[in-house]
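[1] Predicted model and sequence follow; I will ask about them next.
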Amino acid sequence: MAVRLDHIIVPAHDKKTSAEFLAGILGLEVSPQYGPFLPLVVGNEVTLDFMDSDDVHWQHCAFLVEEAEFDEIFARIKASGATFYAHPDRSGIGEINHQHGGRGVYFDDPAGHAMEVLTAPYS
């Protein structure tokens, strides 16, 4: 069997706020709570398990999307009022990038994690 990522735990100050924020941006639904986790399943069936925590350390999650989805998602990012930027060091505030023959944007979630949406993989 090939090794595949199944899930990642995303610590948040308020798991409901963070999970619903990202679900809204990506156009997804939050799954019912499972134990201490509030799951968000993405298209390749990887689950982001949001968990309440007082110990939140910065994480980065990147989501590969189609061009049309990017436009929809980017509109929701702007409408949310979230800070967005072109580069992982949080430079290029209010801009997107055009790396690897596609488009990409980083944005902050309510817990301070850097989320990314891109249309072309880095490889």
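    It's in.
[2] C-alpha only now, for contacts and for neighbours.
    OK.
[3] Spit out the contact partners of S18.
    12, 50, 109-111 (C-alpha atoms under 8 Å, 6 or more residues apart in numbering).
[4] try this one side by side with the last:
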Amino acid sequence: MPAAFNHTIIPATDREASARFYLELLEAEQAPSWGPFTNLTIADGVLLQFAEPPVEIQRHHYAFLVDDEHFDRAYALLCEREIPHWADPQMQRLGETNTEHGGRGVYVLDPAGHGVELITRPYL
């Protein structure tokens, strides 16, 4: 069997707030939560687990491939809620999206400060 991505733990300062952010932005689904984890699922049953670690949180980057319609809904949500977003990972092009790699992309920070990237075309 080839390797497949199954789950990741996303460090959060407030696991419920982070889970809500991803639930809405990614149109994820609630999953049973246990112990220190608040859980969501996305495509192919990938589990996103949010936990409040007892250590300082360092910024991570999470990129999600979405279709054009999902991108439109997510981008409308960012604009409606006045959530800062950028066209670039260096956060120089505030309030813009990009059209690199033949699709569209946008960068935003989640409630814990992690970089979240939405793209409509894979890089490869």
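    That came in fine, so what should we check first? From a predicted model like this one, the values you see are computed outputs, not experimental measurements.
[5] TM between them?
    Superposed pair, TM-score by TM-score structural alignment, normalised by the length of structure 1: 0.93. Supporting alignment: 123 aligned residues with a C-alpha RMSD of 1.2 Å.
[6] follow-up on the earlier one: which of the contacts of S18 of structure 1 tops the neighbour count?
    F50 (26 neighbours; other C-alpha atoms under 10 Å).
[7] Now do the strands in structure 2.
    7-11, 29-30, 38-41, 47-51, 61-65, 85-86, 105-109, 115-119 (DSSP state E).
[8] Can you tell me which of those strands is nearest to T99 of structure 2?
    strand 105-109 (6.4 Å; C-alpha to C-alpha).
[9] between that closest one and strand 61-65, how many degrees?
    On the basis of axes from the mean of the first three to the mean of the last three C-alpha atoms, to 10 degrees, strand 105-109 of structure 2 is oriented at 140 degrees to strand 61-65.
[10] what about strand 105-109 of structure 2, how far off from structure 1?
    Once superposed with structure 1, the aligned residues differ from strand 105-109 of structure 2 by a mean of 0.5 Å; criterion: mean C-alpha distance after the TM-score superposition for structure 1.
[11] got the buried residues for that strand?
    105-109 (16 or more other C-alpha atoms under 10 Å).
[12] how far off strand 115-119 does that strand point, in degrees?
    160 degrees.
[13] what residues does strand 105-109 of structure 2 touch?
    Outside strand 105-109 of structure 2, the residues touching it (C-alpha under 8 Å, 6+ apart) are 83-89, 91, 96-99, 115-120.
[14] Kindly report the same for stretch 114-123 of structure 1.
    Outside stretch 114-123 of structure 1, the residues touching it (C-alpha under 8 Å, 6+ apart) are 58-67, 70, 88, 99-109.
[15] Equivalent analysis for stretch 53-64 of structure 1, please.
    For stretch 53-64 of structure 1, using C-alpha under 8 Å, 6+ apart, the contacting residues are 10-14, 111-121.
[16] what do you get if the cut-off is 6 Å, keeping everything else the same?
    Stretch 53-64 of structure 1 has contacts (C-alpha atoms under 6 Å, 6 or more residues apart in numbering) with 11-13, 113-119.
[17] Pick the one among those closest to A23 of structure 1.
    M115 (12.0 Å).
[18] Just the buried ones from the contacts of stretch 114-123 of structure 1?
    Buried among the contacts of stretch 114-123 of structure 1 (16+ other C-alpha under 10 Å): 65, 70, 103-109.
[19] Good, wrapping up.
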